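*Asks:* Could you work out the structure for the sequence below:
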Amino acid sequence: MCCYFNNLEIVLCRASYKVFWILRIQLGAVNSILWKNKFLLLKAMLLVTILMLPNKIVFGQAFQEELVEMQLPQGILIKGTITSPTANKPCPVVLIISGSGPTDRNGNNPYGISANYLKMLADNFAQQGIASLRYDKRGIGASACKIKEKNLIFDDYVDDASLWVTKLRQDKRFSSVIVAGHSEGALIGILVAEKQPIDGLISLSGAGESLQKTILRQIAERQPQILAKSTEIVASLERGVMIKVDNPELQFLFRSGVQPFLISEFRYDPSVEIRKLKIPILLIQGSRDLQINELDAKALKAANGKAKLVIIEGMNHMLKNSPPNIKANIATYSNPNIPLAKPLIPAVTNFVKQIDAKK
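*Replies:* So this is what the prediction gives:
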């Protein structure tokens, strides 16, 4: 047993030899769909070569991390991490689904976001006696694969999350299964809830409108000079028709390779989909979120009146307290030492515990 400092917390470590489902080393071609760089490659290789992660004891509360993986029929291997309390009794488990882009299981990406907010969320769950599973979506992080960008659609993410739910429900260690999705992951969670019998849903900074409306709103606010052309492109994709994009300013967002994905996601409106759900729902929204605002959360609440809405004053998209200044807000995106907003943890853990108590 050893002692070291990790983000100003004293942590005791001991070897863990528990294996969840099946652990294998598969070192094939590690290839991200969009983000091919040596740093991502190194990160993926390190993740798949670690067989066991240590148990941790933080502030007297023990929890453990275990690498997990799921083999898909297409030969794709999805990798994740189970974080769970060490108490030898059934406990609730939360499937944590990350947001859009190359965001990994911890909430980080190669483009400067290293806030570690999803890992912090998992650790806080475990300290409260709640297990969680977070994972790298297909094509991202340790789940990098040879899929071509044009062959990836939004429904693939929904199907993958649904399979994780099936595995969790079959695991006797878990007494209930709740899904928590962040940003785009919130919509994935809503759609999973339509397909799978989950016990509850947590929407963290989830949009209340369709992706195309969010895209056009953000463009209108930040790049109005490309709004007219963007509107034309979106209209074509809404009809399911791909369109040639010549404008360099629009290439990254609407390039041909990503258009099939956009077409598939444009079919869904979160407010329409959440209305179909009959399970307990918790809507969490920060007042200083630069990507999703309070109107989104209120739209979801209006669509499903039984959902519980919690607005956390001062919380931003990274689920952390932020100054009102936009530059300072963005600075939190790359700071892993800032803790999660204090009201967030009791809000989500109490919700999960209340659901589990009724099982």
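*Asks:* contacts and neighbour counts: CA atoms only from here.
*Replies:* Will do.
*Asks:* Off-centre distance for stretch 178-193?
*Replies:* 8 Å (CA atoms, centre = their mean, to the nearest Å).
*Asks:* Next: stretch 259-276.
*Replies:* Taking CA atoms, centre = their mean, the mean C-alpha location of stretch 259-276 is offset from the chain mean by 17 Å.
*Asks:* List the contacts of it.
*Replies:* Under the criterion CA atoms under 8 Å, 6 or more residues apart in numbering, residues 150-155, 187, 190-191, 194, 207-212, 237-238, 240, 242, 299-300, 303-304 lie in contact with stretch 259-276.
*Asks:* of the residues you listed, buried ones?
*Replies:* 152-154, 187, 190-191, 194, 207-212, 237-238, 240, 242, 299-300, 303-304 (16 or more other CA atoms under 10 Å).
*Asks:* Now intersect the contacts of stretch 259-276 with the helices, please.
*Replies:* When the contacts of stretch 259-276 are checked against helices (DSSP state H), the matches are 154-155, 187, 190-191, 194, 211-212, 237-238, 299-300, 303.
*Asks:* Could you single out the nearest of those to L8?
*Replies:* Comparing the ones in helices among the contacts of stretch 259-276 against L8 with CA to CA picks out L187 as the nearest, at 34.3 Å.
*Asks:* could you list every residue that touches that closest one?
*Replies:* L187 makes contact with 181, 206-207, 270 under the criterion CA under 8 Å, 6+ apart.
*Asks:* how about the strands in the stretch 101-250 of the chain?
*Replies:* Ranges of strands in the stretch 101-250 of the chain, per DSSP state E, counting those that start in this stretch, are 131-135, 174-182, 200-204.
*Asks:* before we go on, could you also do this sequence so I can check it against the first one:
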Amino acid sequence: MKSYILILITFLIVFNSFSQNKTYKAEEIKINNLIDGLLLVPENEETSTLAILIQGSGPTDRNGNQPMVNNNSLKYLAEGLSNRKIATFRYDKRLVNLARQGRLKEENIVFDDFIKDAMDVTAYFKKDPRFSKIVIIGHSEGSLVGMVTAQENRADAFISIAGAGQEIDDVIVDQLERQAPALKEDARNSFDDLRVNGIATNYGEGLSSIFRPSVQPFMRTWMAYNPQKEIAKLNIPVFIINGNQDIQVDENEAKLLKIAKPDAELLIIEGMNHIFKKITPGDTMENAKSYNEPNRKVMPELIETIENFIKALD
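*Replies:* All right, here's what the predicted structure looks like:
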């Protein structure tokens, strides 16, 4: 009985400590029929900076998860910032909502759709008097979406996490060189066909996930944007972040963005992978496993450095 009481008391202490750490209130927001998400607002704050989180590629939801990939990376980032008196909004991509509604047609999706969605989100919150500043945080594919969205004074600052510095075809070819070198030349030729002729047909089965006909309109419109040119257009504070254990986007991509935007801040976080988790250097098994560890928190260093950057804007 004493053992049971001790366990119960310990549970209550732990539960209470978590409750005390939560210093924000949550609000479901519907932007339009395709975009909805979760707003976290610090309690007892009349106005606050709002950080809008834009996720990476694929059917990614507001928490940074996809079917069969559950790591809660964006959830933990948003909650960590909101516990530090920075409001956050994260949303499900239109791919997620279209799939829920049974209306997803892959061939109708283009990259500019995601830019429009991010602009709609930003415009919605620009009208909200609770927020004194808007900061866009783009992760991976969302970095390019975010830097285009942030142009023309639509945001007060921009943060890129694991964003590409090259056009997407060059990024994918570099990834294949590291992970599947036998496919590199075929991919390069197919991307060149897509860029010049608007269609690629001579690709092997191993590249069908990239070049199947229903994906080509999206890939072609994504290739039209050069991250270095887009980030150079920003006249607001910029923070570029990458992890040195990222097996998807090499840290050199961040350095290319820094060259294109010399006044930007650059930080390479030791031990951080693509989804913000701390990884033993060189441990590819641990790295891959972390993509499906929903209880594994993101690195505190990431939250702290973003907090410091945002609060320095005041």
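*Asks:* re earlier: looking at the strands of the stretch 101-250 of the first structure, which is nearest to P323 of the first structure?
*Replies:* Going through the strands of the stretch 101-250 of the first structure one by one, with CA to CA as the measure, strand 200-204 comes closest at 19.6 Å.
*Asks:* That closest one vs the second structure, average offset?
*Replies:* Here strand 200-204 of the first structure, set against the second structure after superposition, deviates by a mean of 0.4 Å using mean CA distance after the TM-score superposition for the first structure.
*Asks:* packing partners for that strand?
*Replies:* Using 3 or more CA pairs under 8 Å, 6 or more residues apart in numbering; DSSP states H and E as the contact criterion, the neighbours of strand 200-204 of the first structure among helices and strands are strand 174-182, helix 184-195, strand 281-286, helix 344-357.
*Asks:* and P85 of the first structure, what pairs with it in the second structure?
*Replies:* With TM-score structural alignment as the criterion, the equivalent of P85 of the first structure in the second structure is P42.
*Asks:* How many residues are close by its match?
*Replies:* Summarising burial for P42 of the second structure: neighbours were counted as other CA atoms under 10 Å, giving 23.
*Asks:* quick one: contacts for it?
*Replies:* Neighbours of P42 of the second structure in contact, by CA under 8 Å, 6+ apart: 23-25, 48, 82-87.
*Asks:* From P227 of the second structure, how far out is the nearest residue to it once chain neighbours are set aside?
*Replies:* Distances taken as CA to CA, 6 or more residues apart in numbering place Y24 nearest to P42 of the second structure, at 4.1 Å, with adjacent residues excluded. According to CA to CA, to the nearest Å, Y24 of the second structure and P227 of the second structure sit 34 Å apart.
*Asks:* how many neighbours does the residue mapped onto F239 of the second structure from the first structure have?
*Replies:* Under the alignment defined by TM-score structural alignment, F239 of the second structure is paired with L282 of the first structure. Applying other CA under 10 Å, we find 22 other residues in the vicinity of L282 of the first structure.
*Asks:* Map G314 of the first structure across to the second structure for me.
*Replies:* Matched by TM-score structural alignment, G314 of the first structure corresponds to G271 in the second structure.
*Asks:* now that we're looking at its match, which residues does it contact?
*Replies:* For G271 of the second structure, the contacting residues are 243-245, 277-281, by CA under 8 Å, 6+ apart.
*Asks:* let's go with 7 Å and repeat that
*Replies:* Applying CA atoms under 7 Å, 6 or more residues apart in numbering, we find G271 of the second structure in contact with 243-245, 278-281.
*Asks:* Need the ones in helices among the contacts of stretch 259-276 of the first structure in TSV (columns: distance to K327 of the first structure).
*Replies:* TSV is the format used below for these (distance: CA to CA, whole Å):
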residue	distance to K327 of the first structure
F154	31
D155	35
L187	28
I190	32
L191	34
E194	39
L211	25
Q212	26
L237	33
E238	34
A299	28
L300	29
A303	33
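*Asks:* got the contact list for the residue nearest to the spatial centre of the second structure?
*Replies:* For the second structure, the residue lying nearest the average C-alpha position, counting by CA atoms, centre = their mean, turns out to be H139 (2.3 Å). Neighbouring residues of H139 of the second structure by CA under 7 Å, 6+ apart: 54-56, 160-163.
*Asks:* Next: I76 of the first structure.
*Replies:* Under the criterion of CA under 7 Å, 6+ apart, the contact partners of I76 of the first structure comprise C145.
*Asks:* Please determine how far it is located from S230 of the first structure.
*Replies:* To S230 of the first structure, I76 of the first structure is 33 Å away according to CA to CA.
*Asks:* Please apply the same query to E209 of the first structure.
*Replies:* 17 Å.
*Asks:* Please apply the same query to P260 of the first structure.
*Replies:* Applying CA to CA to P260 of the first structure and S230 of the first structure gives a distance of 16 Å.
*Asks:* do the same with G314 of the first structure
*Replies:* Using CA to CA, we find G314 of the first structure at a distance of 32 Å from S230 of the first structure.
*Asks:* swap in M315 of the first structure?
*Replies:* Applying CA to CA, the value for M315 of the first structure to S230 of the first structure is 30 Å.
*Asks:* Look at these two and report which has more neighbours.
*Replies:* For M315 of the first structure versus S230, neighbours defined as other CA under 10 Å are more numerous around M315 (25 against 22).
*Asks:* got a list of what that one touches?
*Replies:* The contact partners of M315 of the first structure, taken as CA under 7 Å, 6+ apart, are 286-289, 321-322, 341.
*Asks:* Can you flag the buried ones in the residues you listed?
*Replies:* Burial by neighbour count, 16+ other CA under 10 Å: within those this picks out 286-289, 321-322, 341.
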